[in-house]
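[1] with the input below, show me the fold.
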Amino acid sequence: MSSQKTAINPALTDWTGPLGLPDFTAFTDDDFAPAFDAALAADLADVDAIINHHEAPTIENTLKALQLSGEDLDRVSSIFWLRAGAHTNDTIQALERVIAPKMSRHYSSIMMNPQLFARIDSLYEQRDFLGLDAETDRVLEKTWKGFVRSGARLDEQGKIRLADINEKLAGLGAQFGQNVLKDESDWALFITDEVQLQGLPDFVRTAMRGAAEERDHPDAWAVTLSRSIIEPFLSFSEDRSLREKAFRAWAARGENGGTTDNRAIVADMVSLRAEKAKLLGYNSFAAYKLDDTMAKTPKAVMDLLEPVWDKARNRAAEEEADLERLIAAEGRNHKVAPWDWRFYAEKLRNERFAFDEAELKPYLQLEKIIEACFDVATRLFGIRFEEKTGIPTWHPDVRVWEVQNPDGSRRGLFLGDYFNRQSKRSGAWMSALQSQHKLDGGQKPIIYNVMNFAKPPKGEPALLSLDGARTLFHEFGHALHGLLSDVTWPAVSGTSVSRDFVELPSQLYEHWLTVPEVLEKYAVHCRTGEAMPKALLDKVLAADKFNAGFSMVEFASSALVDMAFHADGTPPTDPIQFEADTLKSLSMPDAIIMRHRTPHFTHVFSGDGYSAGYYSYLWSEVLDADAFKAFKETGDVFNADLARKLKQYIYSAGGSRDPEELYKAFRGKMPTPDAMIEKRGLA
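    Down below sits the predicted model:
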């Protein structure tokens, strides 16, 4: 390790906190900047040692050394990016705008280094004669392709331009995400007249009261742009004018003019991405991104999306007609507007299935749904969870569990950060402070989930919607992908898989939430402790496909616009007009908007993660519907033999083998979209 380490607060790199966690009490925000500088220099020193090694390239002195380089940078980065997403402030955000492009420039210098690439290229050319095991061979191939896709074969001028593009994209992505967070955290609609709360159940009013108190309005109720508040408000508020006001603010995040407006950022990012793809020899950015996925080509993505879009739009038209009937029955003559859909859909669900979200929610306690997540993991994979209290983390709300193997040995750690706050970006996600691998003694995974549920008053249980409970299961499925990882090489650990495979473990895990025996055990009333009545349980399961057209139109329109932005080699100069034109060409229903409109589409523009890749949720859904069908076909959704194969080939294998090969090892064949279409209620 380089002597540069002396410039780093050791608490950021030598994790001496309880259970091997960082000691979050031993560093401050001001420690990050010098730590990054020192860690970046130390990483370059590690790379120089590989380049200047006196012996010919070997797996040990080149590939393995590269995999283990930059340990300090990995540790500082993992803490910093956790903070940037889950508990940020002005200091962190200012540094993020500096660090994102600096990190991009750093990795460009490594991946474009001709001497380093020459050593990797030499190993790659000899790979058939090195006696490599399958995982090492795959890591070598992925590493070589990573260098090529990062510009290692470009001439010097091309390398300079690509590095410049990557640096600009990193800075723009950081700014995009910060702009969305600011628009979300700054906006609130304060209600002081209780008459304007008509129709809102107690759980919504309680969440709104808490949000108002957090914003120093203790005598008001606040509608915020957190999904845990805005969506139930739109579902229950009988004040149409307030619904419209809140909805328009929600839809306009990132498009409000001023310093937080993202429109110019999107135009720049799409243009830079197109230029990057052409530099690397691809017709479009979508072609570049998809080359390393299961889908492979934009055409394959569209072959999936277009038929589903047609089915979804037709179903949504039927649903809209049903909502118009309810509006007419109230003596109103307006069309269904986007701020009306959830409200009248909730009424229609009550009419058809004789229950609404307010009746269901007392049975979906956060604490019990967490227990259900753990219990399903124990039944499927044998692992157990033991909560550890009194451990300092990045926020007092964060909880810590030790994860144990069936024999009682430690497998890793799981942390949960469940409640919304102004310092946290919206949405829900999984990430790792530390990923599993076995090189040089290896390391155990430290995985965390971040959510944005409304925090209840002290002493009250946190109650979830059914969608919120599904989100919890979804993100915990990602967490299991990290916790159950059992590979040798860091490059293929846990969720280090192709983008359209990574959602399989998470979306598949959602299915166990609505298994009747799981709901019967954990869906208990927050006041009485009584299990959800069978009649209500039956209604919940019967209504599982309700509003299917709306849900799929919301999603598929976002995926199609994402592909449209990135599949054309000539990027648009006006992204909002392009969004409108694309939706018009798709005959997008006027009563529904994209789940993520372009100016706040953080999946696609706050970094590079899901750019030209939002479709992957649907691609993975084809797999997850088929995978759960395999369990149902046995008559036992906890079938031990299938669970063993699921763990071996899906949750533990990471990216150690080709994803299609892994899925076939589990299921015996690749699926068709039929099970997904049936599951979605679009058949």
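[2] hey, let's count contacts and neighbours off CA atoms from now on
    Will do.
[3] how about the helices of the stretch 351-500 of the chain, start to end?
    Under the criterion DSSP state H, counting those that start in this stretch, helices of the stretch 351-500 of the chain are mapped to 357-360, 366-381, 466-483.
[4] one more to line up against the first:
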Amino acid sequence: MALSFFRSNIIVRHVKRQLYQNKRNAGYLVLIPEIGEDADKNILLSDNGLPEFNDITIEKCIAAISKQSMEYESGVKQIEQFTQNCKNAFIEIFQPLEKLDSQLELTWGMAKALYLGNSSLMPTKSYIQIHERAHKARSSKFNSIPIYQAAVDEKNRLKKLTDEEQRLLDKYILEGKLNGLDIKGIKRERLNNVLGSLQKEKQIFREKVNAANKLFTNTITNPDVLREFPESLIKSMAGNNDPNKGPWQVTLQPHIYEPFMQYCPDRSLRWNAWQANVQKCSNYINKELETSSNLEKIRNFRQEQATILGFDNFVDMSMETKMAGSIENVYNMLDSFLETALPMQEVEIELLQRFAHERGFDVKLEHWDIPYWQRKQKWSLYNFDEDKIREYFPLPRVISNLFNLCSKLFNIKIIERSGVHTWHKDVKFYDVYDDSSNLPVAGFYLDPYARQNEKIRVYDDAGWHISVRNKCKTTSTTPLSALIFNFQAPDGKNQSLLSFNEVSVLFRRFGHALRHLLTKANYSEVAGLSNVEWDAAEVCGHVMTHWLYDPHTIQEISSHYRSDEPLPDDIMKNLQNVRRHMSGYELCRELYLSRLDLEMHSKKTFWRDLVRELWPKYNVLPFDKYDSHPLSFSKVISEEWGAAYYCHLWSRMIAADIYSAFEEARQGEQDIVTVGKRYRDTFLAHGGSCHPSEVFRRFRGRDPSPHALLNNLGLSKIIVEE
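    As a prediction, the model looks like this:
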């Protein structure tokens, strides 16, 4: 990173995002021991080469990461000595760096799995210590001018490179460029100051938003308000109180606020929560938690950072790590979607207004009414209730048939292995076998159940995939992953039952994991999910979720947990309708936020003026003059998604186009297994070792199109084909 670190044991938070960095960041000043008493022992691995999870302690993790980090930094310095007279950078520099990465990566991955899987064994404060130390060490190679120059020299040699070698060199060169390694003197000093100030403002922004989320509470004492609420929401709102007696608390925490807005029949209560949510961090609520000044400072610092590094603006800098390549390409994608989504949104709002009016709602729909009536309309039209559909998705059946689907499509076998040490008795370990090999090509842990006070819970992201270890030919290591969820645990009488949304989360995370587990790349730095452009990172996860709209797949993974009766035909047929319900409205929201993010990071216009300008272009409902939603838009302002919010939509577009190849195979003469093999040989095999645009062309034979996603969302009928 473009920052000089103190030589003492004080670890300073990195002030600029590392390319392809883990997205969990925290801004703390922490003290950790450089070497622990157990540092010389092989304390974290079993004889089978897997982590010794049942014997891991915080002290052992800190001792190991401290020792490995020091060895890593020392190793980088030793490698630097061989750069001047280097004849072959891959053999003399990059392969030794791969060896350095191996142990540090594994220990770091183990700590991350513990942190998300059992925070009582790895509390947040302890994980931050380990994360910061490992992150500092690993970034040293991307802040090395000799290694950066060696990559440049190797690329300039007149020799033919493989796709993977080219991508490896490009990664080191781009990392060095974005870290300012080719900037000297006063400009370099100013860059360091800008990045330090930027990190400080982002931390202040985060803290204010977190405080604002906790500030609002509204107590409900009338149980009639909760008559339609799902049991899980009632329990969350009750806290430590009796869920049957209350009182119940409305908060702005996403896992409470979002379902509350969908189920609360009292309009005044919905308005109260909505206005608190959209006005938080504004002068209207609490001036001490106002973030407008912090947001503008962050925008200015990002602009200055980009200018120093030679870019016109922060968006242009961001595009260096994106498949889209330019803001023009992104705008073309957004505009093509808006052309069909906005007219559909107008129709949807009109139909929803009519639906509500027929049920006694005699005023005009406002923002705080949409989630409630949207849910009611969905149930009325399609008899679809997320909470009731659980009975047809017992977790063991879903997992078993998910594995069967992958075996069929990708010619692999997934087999549980017993006797493996894990961080909890609920965790299982699976080996992944290629049909052509008797030895496993990869392995993963599966930790499915919610455990109160042990697991971190995020409402809109109900699971994690953790890359514990990458594939690496130099060290002969195979990929290792952990999949961690917060699904309903079995209660002794009943199995774990999933909502359809949770089934989708499971499929998406597993599809994401397959890219890590089935990679064929040789260098860990570009294997699997490493080095994949941000807007292509979620593609493989979304591809897998498309199978949930295939009637045969749904039939295989579902049956009533008591009677074994299949999912009713009407619900199965309506799954596609449910996905398309108010899709224009939902898509326009994503388009608006994507455009707002890009304009905030490419223009100097004050944020509120940008909102007023953009809002009517994407939203049918009028803008509320007190709405200050950008002031709590943490994902792009204080986290790692600045100038990158559009990536989620881009990944969905690519994934829909990929899956359409399977649909075409069903309708034509080609076998879907043939398409599955081609998908494995391209997207799953290449990972970050080939540019995703080229990978897509090798799979699809052309460039991507938005038509497949529009078709899935029921918006394609408006398209006028050229």
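[5] including mean neighbour count and distance to Ser616 of the first structure, could the helices of the stretch 351-500 of the first structure go into JSON lines?
    Conversion of these to JSON lines gives the following (neighbours: other C-alpha atoms under 10 Å; distance: least, C-alpha to C-alpha, whole Å):
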{"stretch": "helix 357-360", "mean neighbour count": "16", "distance to Ser616 of the first structure": "29"}
{"stretch": "helix 366-381", "mean neighbour count": "18", "distance to Ser616 of the first structure": "24"}
{"stretch": "helix 466-483", "mean neighbour count": "24", "distance to Ser616 of the first structure": "14"}
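[6] out of these, flag the one nearest Lys278 of the first structure.
    helix 466-483 (33.3 Å; C-alpha to C-alpha).
[7] residues in the second structure matched by the closest one, start to end?
    Using TM-score structural alignment, helix 466-483 of the first structure corresponds to residues 500-517 of the second structure.
[8] can I get the helices of the stretch 351-500 of the first structure in a markdown table with distance to Thr224 of the first structure?
    What follows is the helices of the stretch 351-500 of the first structure, written out as a markdown table (distance: least, C-alpha to C-alpha, whole Å):
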| stretch | distance to Thr224 of the first structure |
| --- | --- |
| helix 357-360 | 19 |
| helix 366-381 | 21 |
| helix 466-483 | 17 |
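[9] would you state the helices of the stretch 251-400 of the second structure in chain order?
    Under DSSP H, counting those that start in this stretch, the stretch 251-400 of the second structure gives helices at 254-263, 267-279, 292-308, 314-318, 327-358, 370-382, 395-410.
[10] out of these, which is the most enclosed?
    Highest mean neighbour count of the helices of the stretch 251-400 of the second structure: helix 314-318, a mean of 22 (counted as mean count of other C-alpha atoms under 10 Å).
[11] where does that helix end up in the first structure?
    Counting by TM-score structural alignment, helix 314-318 of the second structure falls onto residues 285-289 of the first structure.
[12] average gap between that stretch and the second structure?
    Using mean C-alpha distance after the TM-score superposition for the first structure, stretch 285-289 of the first structure ends up 0.7 Å from its aligned counterpart in the second structure, as a mean over the superposed pairs.
[13] what do you get for stretch 622-630 of the first structure?
    Counting by mean C-alpha distance after the TM-score superposition for the first structure, stretch 622-630 of the first structure comes out at 1.8 Å.
[14] can you classify the residue lying farthest from the centre of the second structure by secondary structure?
    No residue in the second structure sits farther from the centre than Asn85, which is 41.6 Å out by C-alpha atoms, centre = their mean. Using DSSP: H, G, I helix; E, B strand; the rest coil, the three-state assignment for Asn85 of the second structure comes out as coil.
[15] tell me the residue in the first structure aligned with it.
    Checking TM-score structural alignment: Asn85 of the second structure goes with Ala56.
[16] ok, which stretches of the stretch 501-650 of the first structure are helices?
    Using DSSP H, counting those that start in this stretch, helices in the stretch 501-650 of the first structure cover 504-510, 516-522, 534-542, 548-567, 575-585, 602-605, 616-634, 640-646.
[17] got the angle for the fifth one vs helix 548-567?
    Yep, that's helix 575-585 of the first structure we're talking about. 130 degrees (axes from the mean of the first three to the mean of the last three C-alpha atoms, to 10 degrees).
[18] next one: helix 575-585 of the first structure to chain centre, how far?
    25 Å (C-alpha atoms, centre = their mean, to the nearest Å).
[19] what sits against the match of Asn85 of the second structure?
    Arg119 (C-alpha atoms under 8 Å, 6 or more residues apart in numbering).
[20] distance check, it against Met112 of the first structure.
    The gap separating Ala56 of the first structure from Met112 of the first structure is 20 Å, by C-alpha to C-alpha, to the nearest Å.
[21] one more: Leu623 of the first structure?
    Taking C-alpha to C-alpha, one finds Leu623 of the first structure at 36 Å from Met112 of the first structure.
[22] more neighbours: which of these two?
    Leu623 (27 against 24; other C-alpha atoms under 10 Å).
[23] correct me, but the more buried one touches Asp674?
    No. Under the criterion of C-alpha atoms under 8 Å, Leu623 of the first structure makes no contact with Asp674, lying 10.4 Å away.
[24] starting at the chain centroid, how far to the match of helix 466-483 of the first structure?
    The answer for stretch 500-517 of the second structure is 11 Å, by C-alpha atoms, centre = their mean.
[25] compared with the first structure, how much does it deviate?
    Per aligned residue, stretch 500-517 of the second structure averages 1.7 Å (mean C-alpha distance after the TM-score superposition for the first structure).
[26] what span of the second structure is stretch 640-650 of the first structure aligned with?
    Here stretch 640-650 of the first structure aligns to the second structure at residues 673-683, judged by TM-score structural alignment.
[27] and the matching stretch, how far out from the chain's middle?
    With C-alpha atoms, centre = their mean, you get 24 Å for stretch 673-683 of the second structure.
[28] likewise for stretch 349-365 of the first structure?
    27 Å.
[29] repeat that for stretch 660-678 of the first structure.
    Distance of stretch 660-678 of the first structure from the chain centroid (C-alpha atoms, centre = their mean) equals 22 Å.
[30] so where is that stretch in the second structure?
    With TM-score structural alignment as the criterion, stretch 660-678 of the first structure aligns to 693-711.
[31] enumerate the positions of the matching stretch that are buried.
    693, 695-696, 698-700, 704, 706-711 (16 or more other C-alpha atoms under 10 Å).
[32] between the residues you listed, which sits nearest Asp369 of the second structure?
    For those, the nearest to Asp369 of the second structure is Leu710 (26.1 Å; C-alpha to C-alpha).
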